[in-house]
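Q: Pasted the sequence and its predicted model underneath.
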Amino acid sequence: MEPLIIKASIQIAKPAHDVYEAIVDPKKMSGYFIATGSGRMEEGQTLTWKFPEFSDELDVFVTQSNPDQQVTFEWQGSPKQRTTTNITLSAGKGGGTLVKITESEMPANEDGITWLRQNTEGWANFLACLKAYLEYNINLRKGAFDFMKA
């Protein structure tokens, strides 16, 4: 059986530069995804993300950062394995920016299926929150996961 890979995408009615900045700037990202980030997502940097509903902090190692086009990073995508996440930006149909996320990879076993379900939900949520933040200045995540707090 082939390894499991997550794929998610959405079109956002904003220029690629605005989308890119919302992804790499921790101040902007805290408006829709994380509580805090230790720095910009720049190539070679190791950052720490803190989420509003979890006590854990996650380390993120940025392997590639091409302004207005792509961000690639490694992180603890699963409790048992580091994964690589690639976010690409391209021209959307009718204007705006198409955002594609790929996270890989995990074996096709019970742990892999759990990862696939949880992180696919997570990336779909990330994209919806990013769109709401950029297009309507709404933080969809605020309070949405309070039920998960310890």
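A: Happy to help now that I have it. Since the model is a prediction, treat every value here as computed from it, not as a measurement.
Q: alpha carbons only for contacts and neighbour counts from here, please
A: OK.
Q: ok, how many other residues are close to the nearest residue to residue 2 once chain neighbours are set aside?
A: Nearest non-adjacent residue to residue 2, counting by CA to CA, 6 or more residues apart in numbering: residue 108, 6.8 Å away. Using other CA atoms under 10 Å, residue 108 has 16 neighbouring residues.
Q: now residue 37
A: By other CA under 10 Å, the residues close to residue 37 number 23.
Q: Against that first model, consider the following:
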Amino acid sequence: MPFEFRVNGRIDRPVAQVFDAVVNPDQLSRYFVTLGGISGPLVAGAAVKWWGEVPVQVEAVEQNERIVFRWDAMVAKGEEPYQTRVEMRFQSLDDGATMVTIAEKGWRENEQGQKGSYVNCEGWSQMLACMKAWLEYGINLRQGYYLSELSGKPALEPQA
């Protein structure tokens, strides 16, 4: 069975504002990629770095609708590197809010792939909570949340 997941959350802001909060590095670095920032905006064909070192290959950007990118999966020592595919969808709701859905797939069907999928599912769920807090209330939930945020090192794997 392939490892993949889908998470979603309702943000009480118009779709254009929510979409911009992901593609705009000045916004995304205020609530999610806070340590090390983002090297540039998410535009189709771009190669950017998150947290100053994590490569993100942007495949598609459809204004206010969809973002697709690939990035490196967590691999075990000695395992050949590979990438997973992330798709974010933005749906305008009747009440003016936005439903954001994030799906990720492509992990190898092994123990490390399963672990990586669980870690990323947790991360994307937290990203949605952080986006909601930032856009609706101006609060950065990530500040000081992870030990890595306090140590100045990106959280590429869960801290022991």
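A: Received, thanks. Please read these numbers as outputs of a predicted model, since none were measured by experiment.
Q: what helix or strand is the residue nearest to residue 2 of the first structure on?
A: Under DSSP states H and E, no helix or strand contains residue 108 of the first structure.
Q: which residue is nearest the middle of the second structure?
A: residue 124 (5.5 Å; CA atoms, centre = their mean).
Q: in a strand, that's where that residue is, yeah?
A: No. Under DSSP: H, G, I helix; E, B strand; the rest coil, residue 124 of the second structure sits outside any strand and is assigned helix.
Q: Now do the helices in the second structure.
A: Using DSSP state H, the helices of the second structure run over residues 15-23, 25-31, 111-137, 147-151.
Q: Minimum distance to residue 42 of the second structure: which of these has it?
A: helix 15-23 (4.7 Å; CA to CA).
Q: how big is the offset of that closest one relative to the first structure?
A: Compared with the first structure after the fit, helix 15-23 of the second structure shows a mean deviation of 0.4 Å (mean CA distance after the TM-score superposition for the first structure).
Q: Check whether residue 27 of the second structure really touches residue 19, as I assumed.
A: No. Counting by CA atoms under 8 Å, residue 27 of the second structure stays clear of residue 19, with 10.1 Å between them.
Q: one step back: right, so of the helices of the second structure, which gets closest to residue 68 of the second structure?
A: Closest of the helices of the second structure to residue 68 of the second structure is helix 15-23, at 11.0 Å (criterion: CA to CA).
Q: Which strands or helices does that closest one pack on?
A: Judged by 3 or more CA pairs under 8 Å, 6 or more residues apart in numbering; DSSP states H and E, helix 15-23 of the second structure is in contact with helix 25-31, strand 83-92.
Q: and the longest one, which stretch of the first structure?
A: Same thing as strand 83-92 of the second structure. Alignment of strand 83-92 of the second structure against the first structure: residues 82-91, by TM-score structural alignment.
Q: By how much does the matching stretch deviate from the second structure on average?
A: Mean deviation for stretch 82-91 of the first structure: 0.6 Å (mean CA distance after the TM-score superposition for the first structure).
Q: Count the neighbours of the closest residue to residue 20 of the second structure other than its chain neighbours for me.
A: In space, and not counting its chain neighbours, residue 20 of the second structure is closest to residue 27: 7.4 Å by CA to CA, 6+ apart. By the criterion of other CA under 10 Å, residue 27 of the second structure has 21 neighbours.
Q: same deal with the one 4 residues further on?
A: Under the neighbour criterion other CA under 10 Å, residue 31 of the second structure is assigned a count of 26.
Q: Kindly report the same for residue 146 of the first structure.
A: Look at residue 146 of the first structure: counted by other CA under 10 Å, it has 12 neighbours.
Q: Looking at the second structure, name the residue matched to it.
A: Residue pairing (TM-score structural alignment): residue 146 of the first structure is matched to residue 147 of the second structure.
Q: For residue 122 of the second structure, see how far away its match is.
A: 16 Å (CA to CA, to the nearest Å).
Q: ok, now residue 99 of the second structure?
A: Using CA to CA, residue 99 of the second structure is found at 18 Å from residue 122 of the second structure.
Q: Please say which of these two ends up with more neighbours.
A: Under the criterion of other CA under 10 Å, the comparison of residue 99 of the second structure against residue 122 puts residue 99 first, with 19 against 12.
Q: list the contacts for the more buried one?
A: Going by CA atoms under 8 Å, 6 or more residues apart in numbering, residue 99 of the second structure touches 8, 9, 10, 11, 90, 91, 92, 93.
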